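Chemist: missing the sequence, but the structure's below:
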């Protein structure tokens, strides 16, 4: 029965992919990497767009849970995910094209999401370098100060990270241009959102995108030794269905309780870890401030 369930799951998955995504979009794409040499030219612009995303995503989350107030933990989650393309909070990166304009690189927002190539990876890498270990600090600032967008940009890009403290250098004339922006189809974008939402769910670990031919050519899902067992399951499936459903309904309550308990415990531990981390950061900043004051006073005594 377990093998039959696996086959049913794969069958539904094949139908979804076949119906929604053209073969050309599902075929394996060559791996792309970030162009690290481009980061100095776009760091400040990435930081400004990052600040805007943090501001708007926090506002959106607050509107979703109103009248309840957004917690610092929820803001930290947004800050942690906003530069990770595997998370929905970073989908904004997919709508940006890096455009060469004279001796500068400009980040131009597009109307739709594009294929993630080296430019997409470069923006993600620049975003991660800007945030680095600043996610809890900027989350604390958003939670406690509730700043306007311009204040948040100044705090993140000039005070906290220095990403916009200096002008970017001119782009070399011999720089190789980046790839053109290639929009995704609406179906492909929707399927990727579904895949992101399913990531980490029980029963769907490590799901990957395959071409239609690859899916149809898959054989022996459960191994050759299991073929006889599958035949037996198919013959007895109608008679066993009622029993399986009754057992499933009997087990669903305690399974849900256990899952909820594990989830609550995980969230509680994460919140506690964030609080401890914030306290250590505050203590370290106070120590550094006190140390600098002591050094200045000792110099004045001399």
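Modeler: Now that the structure is in, tell me what you want to look at. Because the structure is predicted, anything quoted here is derived from the model rather than measured.
Chemist: use CA for all of it now, contacts and neighbours both
Modeler: Noted.
Chemist: for the most centrally placed residue in the chain, which non-adjacent residue is closest in space?
Modeler: Compute the mean C-alpha point of the chain, and by CA atoms, centre = their mean the closest residue is residue 87, 1.9 Å away. Among residues not flanking residue 87 along the chain, residue 81 sits closest, at 5.9 Å (CA to CA, 6 or more residues apart in numbering).
Chemist: that neighbour reaches residue 89, doesn't it?
Modeler: Yes. In this structure residue 81 lies within contact range of residue 89 using CA atoms under 8 Å: 5.8 Å.
Chemist: okay, these two: which has more neighbours?
Modeler: residue 89 (19 against 16; other CA atoms under 10 Å).
Chemist: that one belongs to a helix?
Modeler: Yes. Under DSSP: H, G, I helix; E, B strand; the rest coil, residue 89 sits within a helix.
Chemist: for it, give me its contacts.
Modeler: Residue 89 makes contacts with 57, 78, 81-83, as judged by CA atoms under 8 Å, 6 or more residues apart in numbering.
Chemist: switch to 7 Å and redo it
Modeler: The neighbourhood of residue 89, defined by CA atoms under 7 Å, 6 or more residues apart in numbering, consists of 78, 81-82.
Chemist: repeat that for residue 4.
Modeler: The contact partners of residue 4, by CA under 7 Å, 6+ apart, come to residue 230.
Chemist: just residue 64 next, same as before
Modeler: Residues near residue 64 by CA under 7 Å, 6+ apart: none.
Chemist: helix or strand for it, which one?
Modeler: Following DSSP states H and E, one finds residue 64 within helix 39-65.
Chemist: name the next helix or strand downstream of that helix, please.
Modeler: Beyond helix 39-65 in the direction of the C-terminus, DSSP H and E gives the next helix or strand as helix 72-81.
Chemist: report all helices and strands that the longest helix anywhere in the chain contacts.
Modeler: When the chain is scanned for its longest helix (criterion: DSSP state H), the result is helix 227-301. Packing contacts for helix 227-301, counted by 3 or more CA pairs under 7 Å, 6 or more residues apart in numbering; DSSP states H and E, involve no helix or strand.
Chemist: pasting the second one now:
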């Protein structure tokens, strides 16, 4: 084999290894369904508080009035723990205390595993159905935070739930380095700038999230996720074909010599 072929074969091997590593590294965690009804109210309240604070900050920074569409865009992302608008989720641990499942602010971001996904799911279950109304309330700016929260979170917060003796899943809160969290947010922003990439959920999440109350927003996310995996597959195939074409081009050149 010519010496020119070896680097190309090595490049192809590295490409396959890297793609495989990326696929394995991005493990998708599913929510803990048993916890969902117990944290729905608190997740909704904290989501409304977070987006209310964010909009007020933007109002102070911006000279022009925020449009309702720009506010809606932020509201739609408040339940996504992988980006800035939803990174409040990563600060909370799901904990059992005195028979109640609560969210505890740990003061630092965590790696987004099952409990993080559970908070995100509880948030999305409520906010996805009220995002337009919430965006309108924020745009009109006529209601207090308490009034807004009571309006959006009425349904999950009026449920009567019994005490909880034990939780089957109780994850260790694994604090994440701020640089690592920032790197994840950057990758998510890059993904958002490419067509077909999902905003939050991978295929495993989406399969576990199916239920009778799925909204049009969740249907759109599933379609985006499907497009994403097809995009990844096509991209890998194109890259492989490019490396192989270089290999054969080099081979033909050496044969002519």
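Modeler: Yep, it's here. None of these values were measured; they are calculated from a predicted model.
Chemist: sorry, back to before: now the angle from the helix holding residue 64 of structure 1 to helix 72-81?
Modeler: Here the directions of helix 39-65 of structure 1 and helix 72-81 differ by 150 degrees (axes from the mean of the first three to the mean of the last three CA atoms, to 10 degrees).
Chemist: report how many residues lie close to the counterpart of residue 97 of structure 1 in structure 2.
Modeler: Aligned by TM-score structural alignment, residue 97 of structure 1 pairs with residue 93 of structure 2. Number of residues near residue 93 of structure 2 (other CA under 10 Å) recorded here: 23.
Chemist: these two touch, right, residue 93 of structure 2 and residue 103?
Modeler: Yes. Between residue 93 of structure 2 and residue 103 a contact is recorded at 5.6 Å, counting by CA atoms under 7 Å.
Chemist: who touches both of these two?
Modeler: By CA under 7 Å, 6+ apart, no residue touches both residue 93 of structure 2 and residue 103.
Chemist: all strands of the stretch 51-200 of structure 1, in order?
Modeler: For the stretch 51-200 of structure 1, the strands defined by DSSP state E, counting those that start in this stretch cover 96-101, 104-109.
Chemist: what lies in contact with the last one?
Modeler: Spelled out, it's strand 104-109 of structure 1. Here strand 104-109 of structure 1 makes contact (CA under 7 Å, 6+ apart) with 41-42, 45, 95-100, 170-171.
Chemist: and what of stretch 127-137 of structure 1?
Modeler: Against stretch 127-137 of structure 1 from outside (CA under 7 Å, 6+ apart): 46-47, 76, 79-80, 83, 161, 163.
Chemist: can you add neighbour count and distance to residue 246 of structure 1 and give the residues you listed back as JSON lines?
Modeler: Shown next, in JSON lines, are these (neighbours: other CA atoms under 10 Å; distance: CA to CA, whole Å):
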{"residue": "46", "neighbour count": "25", "distance to residue 246 of structure 1": "54"}
{"residue": "47", "neighbour count": "27", "distance to residue 246 of structure 1": "54"}
{"residue": "76", "neighbour count": "22", "distance to residue 246 of structure 1": "42"}
{"residue": "79", "neighbour count": "26", "distance to residue 246 of structure 1": "44"}
{"residue": "80", "neighbour count": "21", "distance to residue 246 of structure 1": "42"}
{"residue": "83", "neighbour count": "26", "distance to residue 246 of structure 1": "45"}
{"residue": "161", "neighbour count": "19", "distance to residue 246 of structure 1": "58"}
{"residue": "163", "neighbour count": "24", "distance to residue 246 of structure 1": "59"}
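Chemist: which of these sits closest to residue 200 of structure 1?
Modeler: Lowest distance from residue 200 of structure 1 to the contacts of stretch 127-137 of structure 1 (CA to CA) belongs to residue 80, with 16.9 Å.
Chemist: what does that closest one align to in structure 2?
Modeler: By TM-score structural alignment, residue 80 of structure 1 lines up with residue 76 in structure 2.
Chemist: now its match: closest residue in space that isn't a chain neighbour?
Modeler: Spatial nearest neighbour of residue 76 of structure 2, excluding adjacent residues (CA to CA, 6+ apart): residue 131 at 6.4 Å.
Chemist: one more: residue 206 of structure 1?
Modeler: Using CA to CA, 6+ apart and skipping residues adjacent in sequence, the residue nearest residue 206 of structure 1 is residue 199, 7.2 Å away.
Chemist: what does residue 152 of structure 1 give?
Modeler: residue 51 (6.4 Å).
Chemist: returning to what we had before: let me know the closest of the contacts of strand 104-109 of structure 1 to residue 290 of structure 1.
Modeler: Of all these, residue 290 of structure 1 sits closest to residue 45, with 34.2 Å by CA to CA.
Chemist: residue in structure 2 matching that closest one?
Modeler: By TM-score structural alignment, residue 45 of structure 1 lines up with residue 42.
Chemist: gap between the spatially closest residue to its match that is not a sequence neighbour and residue 165 of structure 2?
Modeler: Closest residue in space to residue 42 of structure 2, ignoring its immediate chain neighbours: residue 103 at 7.2 Å, by CA to CA, 6+ apart. Counting by CA to CA, to the nearest Å, the gap from residue 103 of structure 2 to residue 165 of structure 2 is 16 Å.
Chemist: please say which of the two ends up with more neighbours.
Modeler: Between residue 103 of structure 2 and residue 165, counted using other CA under 10 Å, the more crowded position is residue 103 (21 against 11).
Chemist: counterpart of the more buried one over in structure 1?
Modeler: Per TM-score structural alignment, the equivalent position to residue 103 of structure 2 in structure 1 is residue 107.
Chemist: and the gap between that match and residue 41 of structure 1?
Modeler: 10 Å.
Chemist: just give me the match in structure 1 for residue 57 of structure 2.
Modeler: Residue 57 of structure 2 maps onto residue 60 in structure 1, by TM-score structural alignment.
Chemist: try residue 162 of structure 2
Modeler: So residue 162 of structure 2 corresponds to residue 169, using TM-score structural alignment.
Chemist: from residue 75 of structure 1, how far out is that match?
Modeler: Using CA to CA, we find residue 169 of structure 1 at a distance of 33 Å from residue 75 of structure 1.
Chemist: cool, and residue 239 of structure 1?
Modeler: From residue 239 of structure 1 to residue 75 of structure 1 the distance is 51 Å (CA to CA).
Chemist: ok, now which ones touch residue 166 of structure 1?
Modeler: Under the criterion of CA under 7 Å, 6+ apart, the contact list for residue 166 of structure 1 is empty.
Chemist: before I go, just wanted to say thanks for your time.
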